[in-house]
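Colleague: Whatever this is, show me its structure:
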Amino acid sequence: MIEIINKIFNEKKYEKIYEKDEFYLYECREEMKTDFYLLYFLNYASELEIEKMLIEKYSEMIYEIKKEKKYKETIDKNLSLVLFLKISKKNQEDIKKLTYEIEESKMYFKRYLLNYTEDEEKKFFDFFSVKDTIEKMKIEIKKTDNFEKFKNGEISFYNLLIKLYIKIPILEYEFKESDLLEDFHSELNNELKTLEDENLINYIKEIKIDTKFDIINFSKYNLTEDEVKTEILRLSEVK
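Modeller: Sure, this is the predicted structure:
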């Protein structure tokens, strides 16, 4: 797992500046950007045990990077933690509470808990290789039919793929406006077939398009009815 994660961070211009016992610290190398990620890979334990191990490891890391003169004052205020927690099936019921306890902790840096089973990891690597992982992940996450295939048991790598995109903030979905518009036009044209004209304006004013980045709602732009009609025509004519 660490090989893939290391590749992700390297691609995003993060350099590993500390490594010890499944504990890794990355620093962003982009100009004018101060950002650090602390990654911790461990097997399932109680929230208190994880907290104790984390504090011990963190203190040890700070001591060592200070000794090596790699410590920067900006670390404390610009640090995010991602915990990669391998669990067994019998632990799955406890994970929701544990995730909340870890991610909502009062400890000062941001925390993300990514849990996965050995079976999920194996199926992920049966499909992806470390060599082609990043580009292949970008392709597979964009395939709109993959979620349905996953629910139907046709593909098994998708669960861990989604978790990686949710829990690693620098791993972003490369959103294309054209994809969103295509979905919108499809929905609009379907509704045009079923709605009568007098109901159309009110419907269009309330249409929302949900994405990871924004929620578009015609009503927030205070469009007039004529403007809405113009927008309907413009959108429905775009091919």
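Colleague: From here on, just use CA atoms for contacts and neighbour counts.
Modeller: Fine.
Colleague: So which bits of the longest helix belonging to the chain are buried?
Modeller: Longest helix of the chain, by residue count under DSSP state H: helix 47-67. For helix 47-67, burial by neighbour count (16 or more other CA atoms under 10 Å) applies to Glu47, Ile50, Glu51, Lys57, Tyr58, Met61, Ile62.
Colleague: what's in contact with the very next helix or strand once past it?
Modeller: Next helix or strand after helix 47-67 toward the C-terminus (DSSP states H and E): strand 79-87. For strand 79-87, contacts defined as CA atoms under 8 Å, 6 or more residues apart in numbering pick out 35-44, 109-118, 167-168.
Colleague: circling back: now distance to Ile216 too, for the buried residues of helix 47-67, in a markdown table please.
Modeller: Formatted as a markdown table, the buried residues of helix 47-67 follow (distance: CA to CA, whole Å):
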| residue | distance to Ile216 |
| --- | --- |
| Glu47 | 39 |
| Ile50 | 40 |
| Glu51 | 40 |
| Lys57 | 44 |
| Tyr58 | 42 |
| Met61 | 44 |
| Ile62 | 44 |
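Colleague: by contact count, what packs against the longest helix of the chain?
Modeller: Packing contacts for helix 47-67, counted by 3 or more CA pairs under 8 Å, 6 or more residues apart in numbering; DSSP states H and E, involve helix 95-103.
Colleague: And Lys229, which helix or strand is it part of?
Modeller: With DSSP H and E as the criterion, Lys229 is inside helix 225-237.
Colleague: next up, for comparison:
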Amino acid sequence: MMNRRFLHPAIVFFLLTLLVAFLSWVGSIYGWHDVQSLLSSEGLRWQLRNAVPGFLKAPFLGHLLILAFGIGLWMHSGLGALIMRLFMRHSRLSGKEKRAFCWSLMVGGIFLAGCMLLAWGPWNLVRSITGGLEHSPLAEGCTFLVSVGVGTMALVYGYAVDYYHTDRDLVRGLSYAFVRFSGFFITLFFMVQFFASLRYTGLDVFMGLSPSALHLCYVIGLFLTLFLSRTTNE
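Modeller: Okay, the predicted model is just below:
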């Protein structure tokens, strides 16, 4: 559980966005080079137009949403906990767990073999026009394939240990990561607004931050918020 003495990351990024707005207003008054105010009529129009599409176009958001399906099943079915138990050697597996785990590994191996066959097999179904993997449909759909593979293994395990019985159980598993990491997606929204505001006002250039450095800060913030995220019930 996150220490209650510290602010939630979502609140931190919200306050940082307010700070950017204030500094941009000060910069526009004192004529800082290429700094435009967020607290202006044009800034307000930009915020209203950018809030939703800016978030939906955030780097890695689509990939994270797709991965959440497979990871949710992985966690909800108990497969992730079982692998952790094996790694930590906390307990022995029951006969049903061993059989379910073996079925899961077999299905995962078949799925991986199928992906490798598509990548390097004689058919050019999902490779690029030149026959390579770079910029190919297979490479661009890698996130989807990982989610499907992980989710399929978890699904087989869940049914094999009699944890899943109906389609409702499956849907609960698919949505589990969104519940478990709900705080992360909320924080991501405010983080995207902060970085977008920083770019719009020109404060990033004024502070000497290059686009690559700003992108690196975004990636670091993304992984930190993912690591620190907790459920809304905590």
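Colleague: care to give me the TM-score?
Modeller: TM-score of the superposed chains, computed with TM-score structural alignment, normalised by the length of the second structure, equals 0.24; 92 aligned residues with a CA RMSD of 5.8 Å.
Colleague: Just the buried subset of the contacts of strand 79-87 of the first structure, please.
Modeller: Among the contacts of strand 79-87 of the first structure, the ones that count as buried by 16+ other CA under 10 Å are 35-42, 44, 109-117, 167-168.
Colleague: Buried residues in whichever helix or strand Leu19 of the second structure is part of, which are they?
Modeller: Per DSSP H and E: Leu19 of the second structure is located in helix 9-30. Across helix 9-30 of the second structure, burial judged by 16+ other CA under 10 Å covers 9-10, 12-14, 16-18, 20-21, 23-28.
Colleague: which one of those residues sits closest to Lys98 of the second structure?
Modeller: Taking CA to CA as the measure, Pro9 is the one of the buried residues of helix 9-30 of the second structure closest to Lys98 of the second structure, at 40.2 Å.
Colleague: what's around the nearest residue to that closest one once chain neighbours are set aside, how many residues?
Modeller: Spatial nearest neighbour of Pro9 of the second structure, excluding adjacent residues (CA to CA, 6 or more residues apart in numbering): Thr187 at 6.2 Å. As a burial measure, Thr187 of the second structure scores 23 neighbours (other CA atoms under 10 Å).
Colleague: Thr187 of the second structure reaches Gln193, doesn't it?
Modeller: No: if you go by CA atoms under 8 Å, Thr187 of the second structure and Gln193 don't touch, sitting 10.0 Å apart.
Colleague: quick one: Lys167 of the first structure from Leu161 of the first structure, how far?
Modeller: Per CA to CA, to the nearest Å, Lys167 of the first structure is found 10 Å from Leu161 of the first structure.
Colleague: Check which helices and strands the helix holding Leu19 of the second structure sits against.
Modeller: helix 182-201.
Colleague: Enumerate every residue touching Phe195 of the second structure.
Modeller: Tyr218.
Colleague: hmm, try it at 10 Å
Modeller: By CA atoms under 10 Å, 6 or more residues apart in numbering, Phe195 of the second structure lies in contact with Phe13, Leu16, Thr17, Val20, Asp204, Leu214, His215, Cys217, Tyr218.
Colleague: what's the closest of these to Leu82 of the second structure?
Modeller: Tyr218 (33.1 Å).
Colleague: which helix of the second structure spans the most residues?
Modeller: Longest helix in the second structure, counting by DSSP H: helix 95-120.
Colleague: Name the residues of it that are buried.
Modeller: Quick answer for helix 95-120 of the second structure (16+ other CA under 10 Å): 97-98, 100-101, 103-105, 107-108, 111, 115, 118-119.
Colleague: Tell me which helix or strand comes right after that helix.
Modeller: Next in sequence after helix 95-120 of the second structure, counting helices and strands by DSSP H and E, comes helix 137-140.
Colleague: Show me which residues of that following helix are buried.
Modeller: Leu138, Ala139.
Colleague: Name the nearest of the contacts of Phe195 of the second structure relative to Ile71 of the second structure.
Modeller: Tyr218 (22.6 Å).
Colleague: residue contacts, the closest one?
Modeller: If you count contacts by CA under 10 Å, 6+ apart, then Tyr218 of the second structure has Pro59, Met191, Val192, Phe194, Phe195, Ser212, Leu224 around it.
Colleague: which of those residues count as buried?
Modeller: Using 16+ other CA under 10 Å as the burial test, those include Met191, Val192, Phe194, Phe195 as buried.
Colleague: How much space separates the second one from Ile66 of the second structure?
Modeller: Think Val192 of the second structure. 19 Å.
Colleague: Please apply the same query to Cys142 of the second structure.
Modeller: For Cys142 of the second structure, the distance to Ile66 of the second structure - CA to CA - is 11 Å.
Colleague: Name the residues contacting each of the two.
Modeller: Joint contacts of Cys142 of the second structure and Ile66 (CA under 10 Å, 6+ apart) are Val148.
Colleague: Point me to the residue sitting farthest from the middle of the second structure.
Modeller: In the second structure, counting by CA atoms, centre = their mean, Tyr30 sits farthest out from the average C-alpha position, at 39.5 Å.
Colleague: ok, that one - contacts?
Modeller: Here Tyr30 of the second structure is in contact with Ser24 (CA under 10 Å, 6+ apart).
Colleague: In the second structure, which residue is most central in space?
Modeller: Leu64 (2.9 Å).
Colleague: Quickly find the element holding that one.
Modeller: helix 61-76.
Colleague: which parts of that helix are buried?
Modeller: 61, 65-76.
Colleague: What of stretch 8-23 of the first structure?
Modeller: Neighbour-count burial for stretch 8-23 of the first structure, counted by 16+ other CA under 10 Å, picks out Ile8, Phe9, Asn10, Tyr14, Glu15, Lys16, Tyr18, Phe23.
Colleague: Equivalent analysis for stretch 182-193 of the first structure, please.
Modeller: For stretch 182-193 of the first structure, the neighbour count (16+ other CA under 10 Å) marks Phe184, His185, Leu188 as buried.
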